[in-house]
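Enquirer: please find the sequence and the predicted model below.
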Amino acid sequence: MTQDAPEFGKGCHLHLIDGSAFIFRAYHALPPLTRKSDGLPVGAVAGFCNMLWKYVTDERGSDAPTHAAVIFDHSAKTFRNEIYDLYKANRPEPPEDLRPQFPLTREATRAFNISCIEVEGYEADDIIATLACQARDAGGAVTIISSDKDLMQLVGDGVDMLDPIKAKLIGPDEVREKFGVGPERVVDVQALAGDSVDNVPGAPGIGIKTASQLINDFGDLETLLERAEEIKQPKRRQTLIDHAEQIRISKRLVQLDCETPLDFTLQSLEVRDPDADALLGFLTEMEFRTLTARVAEKLGAEAPVVTSSPPSEAPAAPERPAIDSTGYDCVRDRDALDRWIAQIREAGHVAIDTETTGLDEMQADLVGISLSVHAGHACYIPIGHVAGSDDLFGAAALVDGQLPMDEVLKALRPVLEDAAILKIGQNVKYDWKILARHGIRMAPIADTMLMSYALNAGTHNHGMDELAERYLGHRCIPIKELIGSGKSQIGFAQVAIDKATPYAAEDAEVTLRLWQHFAPMLPSEKVTTVYETLERPMVPVLADMEMAGIRVDGEHLKRMSNAFAQKMAQLEDEIHQLAGEKFNVGSPKQLGEILFEKMGLEGGKQGKTGAYSTSADVLEDLAVEHDLPARVLDWRQTAKLKSTYTDALPTYVHPETGRVHTSYSIAGAQTGRLASTDPNLQNIPVRSEEGRRIREAFVAAPGHRLVSLDYSQIELRILAHVAEIPALKQAFKDGIDIHAMTASQMFGVPVEGMDPMIRRQAKAINFGVIYGISGYGLSRNLRIPRAEAQDFINTYFERFPEIRDYMDKTVADAKEAGFVTTLFGRRINTPGINQSGPAAGGARRAAINAPIQGAAADIIRRAMIRMPEAIRDLPARMLLQVHDELVFEVEDAAVDDLIAVARGVMENAAAPAVQLSVPLDVDAGSGANWAEAH
C-alpha cells in the first residue's frame, strides 16, 4: 500500500477476479505444457497469464477499474468443513501436474502488479463477498469477474458480475432467470436444491425450479420450514419436515461470509501498471516465448531471450519454407482429387487429418479430409459442410461445390489401405476410427504424437498446437477463430469452406513437418524400438477394442442403486447400535457429538462453530481404535459408489450399439500405462464387495461369455527380477503363496495354518513398498497403530535388503541422468528429482516405482499387440484393458480355446526382448458378466 493511496469511496470501481476459477479454466481448456529446461508443469500458468494479460489490456473506457485484486482459495479445508464434514467430499484431489502450479499463479499475479489475496480457512468466494460488501458500503461500485453461481447472491446495490468467457454482465435480471428469485433469495433456493458438485445436501428430490416456487410462495426459507405442514403435496411436505436441519445446514454452507478477517484495506488494491522488468522476468523464467514477445511489444521493452532447449535435440534438418496457410488447395472436383492421389503414390507417404462434427469418434460425422505430401503444400477436401436447416424436414442442406462423400472415400481407399504408402497422423487413432466406420482400415501408419511421446514423455504435452510451436516455431490457427465460443459457437460443418480450408489443411502440413522432424530423432535418441514395438502398433489394437465396446445392463445398475441404498440403511443400523442411539449419520455435528462427547474418543477438535471435525482423516485415525468410525467410512464409501458409478454409467451407453465405448489414451502416463476416459473403466473399484458388484453390470452378448485374464502380482515379480531378490524369485518359481511366504519370513510363523490377518499385513507391505508407502500410510490401510506399521516396514527391509539397495541405486541414477528406464528401453523422465522440499519425496517415490510399473505396462502392451493375430481364428474379440487385466468376449463353445491361446501370449509377452528370471503367471476366468469372469 502506497503512502498516498486515495481513500476508497464514491467514484471508485473495484474489480474482483475469481483467481481459483481462472486456474481451473486454464488447466482444463488448454493442453498440458511443461517447461523445457526442467519439465516443470506450467500449462495452467500459461493459460492463467494469457487471461490476465487479456484483462490488463482490454479497453473498458468509463468502466475501467480504479482498484482490482485476484482472489484465490487458500486450501481445500475451510470453516464449512466444520459445519458439514462431507462438504466438497466428492471433489477429486487436484491433478498431480496442477498442484505445483498453484503457487506459480500467485507469482504471476504479483508479476502483473495486481493485488493477490487468499485467507486461510476461507474460500475465495468469502473474500470476494467481504470486499464487495466493504466497497459497496463505502459508496463504490463492484464488478466480480466470474461466472460462479455461488457469487450471484452478491449481485445488486452496486455489485454486478462479468462472465469472463462470454463477456456478459450478470445483474439482478440474469440472476432471476437462473434461479427464479432475486439475488436476496438465492441462498434460500440453493439451500433447498443443494449442490452435488460441492456436496451440499439440500432437500432430497427438490431442484432449482421447485425450490424457487416454494420460496416465492412462502417468502423465505425459514418461513417455509416453519409452515411446512401447510404444503399440500404429501411427499414434498414430509421431505421438508424430515430434512429441516439438513436444509438449515445447507444454507449455512452456501451463505457467503461477508466478515472474513482481512489485514489490508480497500485503498491498497489501487490499480497499478505492470512493471516491465518484473513481468518479463517472470514470463521468461516460465519460458513463455510467445507471450513474452507480445508483452514486450505492448510495454515498449526489449523482449528477453529465452535460452531453454528441449531435452532431445533433433539432428540438423534441411531448410524448409515457412508454413503459409494462405495458399492451400481446396479440392472441389474429381480431377483435383486425382492429382492429389497421384502425388501420394509418387511420394509413398501422406499426412492425413479429418474434420468432424464432434470429438466422439463413435458418433461424429465426417466433414472433410486434409492431405499433405510435401512441406509447403496441403489441401482440404470438403464433403460435409452444411448451410443450415433449410429444407421442409429441417435437415441441414449440403453446401454446393463439394464432392460426394462416397466418391471421395472410394477414391482414397486404395491409397489409404496400400501397404506401400505410409499414412501419417497426429493422434491418428481418432482419424483411424472415423475412417474405419466408413469401411477404411488405414495401414501402415505413423503417429507424430506417439513419436513425441517416445522421445520426451513427461517433459511436455504432445498435442499438435504445442508441438508445432515448440519444434516448428509455428502457431496454428485457433479453432475458436472459426467456430466461436459460448452460445454463439457453431459446429465445424457450419464453417464456411473458404475459412475451413486454411485451418484444416494447415493441420495436415504441420503433421507432415512434425513427422519430418521427429523421424530422424528416433534412432539418434535410441527410442526407435520403443516407438515401433510399444507405441505405434497399439493404434489399431486399441481402435478395434474401443469400437467393439462392451454391453452394459442398465436394469442391473438400477437394482444396484437400490441395493446400495439398502446397504446404507443396514450400515446406519449397525452404526446406531454401536452408538447406542439413533442419529443422522450424514450429520457431522451429530456424529461428532456421538464420537467425542458420548463415547469420549480422543482426538476431537472443535472449530469456530463449536462442531467437531469428522473428516475422513479423523475417522481413519479413530477406526484403528473403534468400529463405529470404520462403519461410517463404509457408509460414505457406499454412498459414493452409488452416485459415481451406478447412477452415472447408463449415460455412456451408445444409442445405436447399446454398448459402452471407452477411449484409451496411449500417450498419457509417462510410465506407459493406458488411461481410460468417457467413461473411465479402469477406476471401477474391485476390492470391496460393493465395488466388485459394479462389474456385474458389464455383460456378454447372447451366446457369448466374458473372459478375464489377469497378470498375477506382475509388479512384485518384476521387482524380484530387477532387484535380484533370491527369496522372492525362488518363491515365484516354486508357485508359493508370495504373501504367506513374506509373512513367514518377517514374523517367523509357518505358512501352514497361517492367520489370514498376518497374511493380509504382509500383502499390504508387499504391494505398498513398491509405491514407497510410509508407516503412516500402512497404518491407515491396515487400521493399526502407526508405530506398529512402521515396525512392519523396518522388518521388511531387514529381511529383504535387496529392495532397499534397488531403491537407493534407482534414485541415485535418476538424480544423475534425469530419467529412469524400463526393461524394454522406455525412458521415463524424473523432473523434480533434484529439488528439495515436499515435492522431492514424491519425485523420489515416482522414480523408484516407474521402472517397475513401466515394465508391467510394457509387458501388457506387448501382449495386446500380439493378441489380434493370435486369436484371429477364434470367435472372440478383445474388449478392455484394465491395468494388468485383459477382457474378451467369446462364443460359449470357444472359451477354453481362447483362455489357452491368450494365456500363452500373455505369459510369454516379455520374450524375446527380455528373459525374466521369474515366470509370469496369468489368472483366467469366464462368466456371463465381468464380475463372474474376474
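Expert: Everything's here; your move.
Enquirer: when you work out contacts or count neighbours from here on, use the C-alpha atoms and nothing else.
Expert: Will do.
Enquirer: ok, residue 895 touching residue 926?
Expert: Yes: here residue 895 lies in contact with residue 926, judged by Cα atoms under 8 Å, at a distance of 7.5 Å.
Enquirer: now do the shared contacts for the two.
Expert: Common neighbours of residue 895 and residue 926, using Cα atoms under 8 Å, 6 or more residues apart in numbering, are 705, 707.
Enquirer: got a list of what residue 919 touches?
Expert: For residue 919, the set of contacting residues under the criterion of Cα under 8 Å, 6+ apart consists of 717, 732-733, 907.
Enquirer: take a look at this one as well, against the first:
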Amino acid sequence: MAEKQHLYLVDGSAYIFRAYHRLPPLTDPEGTPVGAVYGYTTMLWKLAEDLDKAEGPTHLAVILDKSSHSFRNDIYPEYKANRPPPPDDLVPQFPLIRDATRAFSLSCIEEQGLEADDLIASYARAAAAQNWDVTIVSSDKDLMQLISEGDDSRGRIDMLDTMKNQRISLPEVADKFGVTPDLVGDVLALMGDSVDNIPGIFGVGPKTATKLIQEHGSLTAALDAAADMKKSKLKERLIEHRADAELSRILVALKEDCDLPMAMDDFKLDGVPVEPLAAFLQKHGFTSLLRRLDAGSGSPDRANDLNPAKPATAADVGDSEGNRQAVPDMPAIDRSAYECVQDMDTLNRWIARCEAARVIAVDTETSALDSMQADLVGISLAVAPNEACYIPLAHGGTDLLAETPQQIGLQDALAALRPVLTNDAILKIGQNIKYDLNVLARYDVDVTPVDDTMIISFALDAGRGEAGIGGGHGMDELSVRHLGHSPLSFKDVCGTGKKQIPFGEVPLDRATEYAAEDADVTWRLHKHMKPRLAIEGGTTVYERVDRPLVPVVAQMERHGIKVDRAALSRLSEEFATRMAALEGEIHGEADQEFTIGSPKQLGEILFDKMGYKGGRKGKSGQYSTDQAMLEKLAEQGATIATKVLEWRQLSKLKSTYTDALQAAINPKTGRVHTSYSLTGAQTGRLSSTDPNLQNIPIRTEIGRQIRTAFVADTGNVLLAADYSQIELRLAAHMADVPSLKEAFAAGEDIHARTAKEMYGEVTRDTRAQAKTINFAILYGISRWGLAGRLGVEADEAQAMIDRYFERFPGIQRYIAETLESVRELGYSQTLFGRKTWFPRINSKNGAERQGSERAAINAPIQGTSADIIKRAMVRMMPALTEADLGHVRMLLQVHDELVFELPEGDVEAAKPIIEKVMADAAMPAVTLDVPLGIEIGSGTDWGAAH
C-alpha cells in the first residue's frame, strides 16, 4: 500500500511578525537588519526538528503574503486599512526571509492579489481531495474554517499552533466558536475584526455571534429572523447593519479555488542539504546556528535532518525535574541483602567479586567531615544491585567496658584492598569520590581510575536541580529523583544534637545497612546516568574536562597552602581596632548606641530616627539595609551609610579570613587545606569552602594584605599565573567582534579601545566607564543596574548601552542569539559543550525570568572560561613532570588564577611551561580567534606574586 501523503502548509507571514517582535534589533556583517530573519530561521529550524521527532510530513511548503493589497481591497477599500505599515527595519528583511526559506530547500509560495490564507485554503482543499492529510501550521482563527475529519476518499485537515504546541481539530473549533468549521465564517462575519477592519455588526461579540448561529443555523437565517425578534438593540443592529454583516461574510470567506502556482509533488521533502543553509547562515552572521549545523550534520556531503542521531529526551526540552528515560531494570533496594565483612576469608571473596565485576562502587565511612583529618572507620563496596558489603575497620565505643566488635585490622584490610583500588582495569565509582581519594591517600592508597556520579549528574543537569546537597546533585537527591528511593540518612543511624554518636559507635548491623546502601545506590545511579552522557552530548566535557580533574583537585587539597599565623593575628587586631573606631563614629552620627550588625536596629536608625528617604520594608516588617540600599544612601551624602559599609566589610573579612584562616590551620601539616567543589557553581567554575578562598577582594588594599599572609615554605616561592581579561577575550571570539579581536591580537588596552570606540577619546573617566560597561554588558545588566554602577540617570545608562551595541553589534547579536537559543532549548552551552539549564527562562514571574536571562547571557562565556582553566589544570602536572619539574606543586585555583609553590631557582624554567599550558588549554578542541594572555608573577607570599 502506498505511503499516506501528509502535507504541511506553514503560515510564514505569521512567523515573520512573531519573529520580529520576539527579538531585539540585529544587523548582519553588512549592516542589514536581520532580527526578524534570525527569529524566523530559528522558528523554522525548531519546526523542522519537532516534525522530524514526530510523525513528520511527506510534503511541506511555506506560504507568504506577496503584498498588503489583495482582491478584498477591491471589494472593500477599507479592508485592513487600520493596520500600520510594516516597521522600516522590517521591510528589507522580507526578501531575506524568502532566502531563509529557500536555504532550507523548502518551497516558498506567494501570489500577487492573494493572501497567504487563500493559497493555504486552495492547497489544503486540493490535497484533501486527493486523499492527502493536511496540517496547517498557524494559529489564525480564519483558517479554522478549513478543518475537517476526512473519510475514506478525502484526507483530513487539521492545524498546529506552534505557540501553544497544540493540535486543532473539530473539538478545539467547537470549544472556541461553538459551531462546526463550515459555520465559523458566519460567526466571524457577525463579530467583525477590528484588526483587519472587517465591520461585522457593532456590539455583537463572540458569545452573541455564536448564540445566534447556534439558534438559527446560519448567518442568513439569523439576519432573516431579526424582524421577528423582540424589540432590542440587538434586533435594531441586525436589521440596520445587515449589509455590513453580508459584506463581512464575503471578506472572511477563504478563496479555496485559486490556481496553484506550484504542483504539490514539488513540495516533497528529501532532507535539508547542508551547503545552501550553511552559506545563508554564514552570510548573515548567524554563528550559533552555524555551530549547531556543524555539530549536527556530520559530513557536509549528505542531507541533514537537523537532529540526526539524538533521541528526544526530557533533557532536550528543558525539563527541570531531570531526565525521564527509563531506569534500567533493577530489583528494589533490599538492605537485608547486604553483608558485613568481618574476616579475611569473606574479604577475599569480595575482592574476587570486585576483580570479576571490573566496575565497582566505593564509599568510605570516617570519623569527621574534614578529609585531611578524618580517621577511616570503614569501607563499603557494591558490584551489582543489592550485592554490596560493608567492611568495618575502626568500630567500637569509647567506653572502656564496651565490647569491640569483630573486624579485620585496618592495615591488613587495606593491604588486601590496595590491589583492587589501584588496579587500572577496575573502575571505581564514587559519589563525590574526591573525598574518598583524599582519605585513602593518607593511608597510602592511590585510588584509580575513578568515575563520579555527582559530577556526571552535573555534566548532564547543571541548573536543573534545586539548591541543596551538592547543588542539587547529592546522592540522596539523585536517588529520589532517578531511582524513586530515599536512602537512610546519617541522622537515622547516628542521631542528632547531644545524642549524636560517632559512626564508629553505630552497631554493625545498622552501619552495614547505611554504608552498603550508599555504595549500592551509587552503583545504580552510575548504571542509569553514565549512558546518558553519550545520548545527551555530555561525554566530551565529562571525560575531557571534569573527570580527569578530580584527582588533580584532590592532590591540590592535600598539598594545602601555608599561612602566616602571626600576620593573620596582626590583621585581625588591626581590623578589630578600626571596627571599634567606626562603631564609635557610627554611634556618634546616630546620636545613640545600637547594634550595627542588626538590620532591624540599623533600619530604624536610618529611616525612622534620621529620616533618610527611600526606606522600604519587607514582608518581615523591617527596613531593607542591604548593600545596594546603603550604597544608594551613601551617594546621597549619608556618611553613616558609608561608615556602615566599611564596618561590614571589615567584619566580614575578619570573621571569614583573618580569624577563620587561623582556626583552619591543620595541626599536622601546618597548612590550610581548602575543599574545592566541582559542582558548586552552575556555570562550571570551581568553588571552595572550609575556608572559602574565592572571595578574597582582589583589587583592594585590604585584600592584598590578606593575600600577603599566604606564604611559601623556606627556600620556596609562590608563583601566580592569571588569565588576563579572559571573559572579554572569549566574548570577542564568541560574538565575533572584529575590533575587539584586533585589539587583543595587537596587545592593546581593551578598555581604552572601547572608550575610543564609544566616546571618541580616551581619558581616565571614559576608560573607567568603558571598563565598567565591558564587564557589565556580559552579565546582561539592565539600564538601572548600569546607572547604579556609573552613578548616572537610567536614560543616560540606556544611551550608553545603545552606543555600545552600535559600536559592537556582534555583542548585541550574541546576546539575542543566546537568549533565543536558551528559550527554545532550555539550556546554554560552552564552546566545549557544557550545558547549563535555565528552567525559569520562560517564567511568567518577571524577576525569575530576568534573572535567568542575565545568567544565560553570561553562562556560555564564564562557563567556557571555567572549562579552559580546568583543561589547563589537567595538563599542567604532566607538562611540568616532562620538563623534570614534577616537584612543582599546584596549590590553588581562584577564578582565573593558578597558584604554585616551587623552589626559587626553578621559577624561570617553570614560567614558560605554565604559560604555554594555559595559553594552549583550549586547543585542539577549540581554536580561538584571540590569544589568551597570561600574567605571571612570583614572590615569597601570594601578595608579592602579583
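Expert: Yes, it's here. Worth saying up front: this structure is predicted, and the values here are computed from it rather than measured.
Enquirer: before we move on, back to that, just the buried ones among the contacts of residue 919 of the first structure, please.
Expert: Restricting those to buried positions leaves 717, 732, 907, with burial counted as 16 or more other Cα atoms under 10 Å.
Enquirer: these two touch, right, the last one and residue 920?
Expert: Yes: with contacts defined as Cα under 8 Å, residue 907 of the first structure counts as touching residue 920 at a distance of 5.1 Å.
Enquirer: helix or strand: which one has whatever residue of the first structure lines up with residue 758 of the second structure?
Expert: Structural correspondence for residue 758 of the second structure with respect to the first structure (TM-score structural alignment): residue 746. Taking DSSP states H and E as the criterion, the element that holds residue 746 of the first structure is helix 738-747.
Enquirer: how about residue 364 of the first structure?
Expert: With elements delineated by DSSP H and E, residue 364 of the first structure resides in a region that no helix or strand encompasses.
Enquirer: what about the helices in the stretch 551-700 of the first structure?
Expert: Listed in chain order, the helices of the stretch 551-700 of the first structure (DSSP state H, counting those that start in this stretch) span 554-579, 588-592, 616-623, 627-641, 689-694.
Enquirer: so what corresponds to residue 338 of the first structure in the second structure?
Expert: Taking TM-score structural alignment, the alignment pairs residue 338 of the first structure with residue 348 from the second structure.
Enquirer: in three-state terms, label that match for me.
Expert: Following DSSP: H, G, I helix; E, B strand; the rest coil, the label given to residue 348 of the second structure is helix.
Enquirer: distance of it from residue 414 of the second structure?
Expert: 12 Å (Cα to Cα, to the nearest Å).
Enquirer: what does residue 187 of the second structure give?
Expert: For residue 187 of the second structure, the distance to residue 414 of the second structure under the criterion Cα to Cα works out to 83 Å.
Enquirer: so who does residue 762 of the second structure touch?
Expert: 752, 755-756.
Enquirer: and if we set it to 10 Å?
Expert: By Cα atoms under 10 Å, 6 or more residues apart in numbering, the contact list for residue 762 of the second structure reads 751-756, 768, 770.
Enquirer: one more: residue 501 of the second structure?
Expert: With contact taken as Cα under 10 Å, 6+ apart, residue 501 of the second structure is in contact with 397, 491, 493-495.
Enquirer: tally of neighbours for residue 617 of the second structure?
Expert: The local packing of residue 617 of the second structure (other Cα atoms under 10 Å) involves 12 other residues.
Enquirer: skipping its backbone neighbours, what lies nearest the residue mapped onto residue 902 of the first structure from the second structure in space?
Expert: The equivalent of residue 902 of the first structure in the second structure is residue 914 (alignment by TM-score structural alignment). In space, residue 914 of the second structure comes closest to residue 876 once its chain neighbours are excluded; the distance is 6.9 Å by Cα to Cα, 6 or more residues apart in numbering.
Enquirer: so how far is residue 903 of the first structure from the equivalent of the one you found over in the first structure?
Expert: Residue correspondence to the first structure (TM-score structural alignment): residue 876 of the second structure is matched to residue 867. Distance from residue 867 of the first structure to residue 903 of the first structure, counting by Cα to Cα: 10 Å.
Enquirer: is it true that the match of residue 902 of the first structure touches residue 874?
Expert: No: in this structure residue 914 of the second structure lies outside contact range of residue 874 using Cα atoms under 10 Å: 11.9 Å.
Enquirer: all good on my end, thank you.
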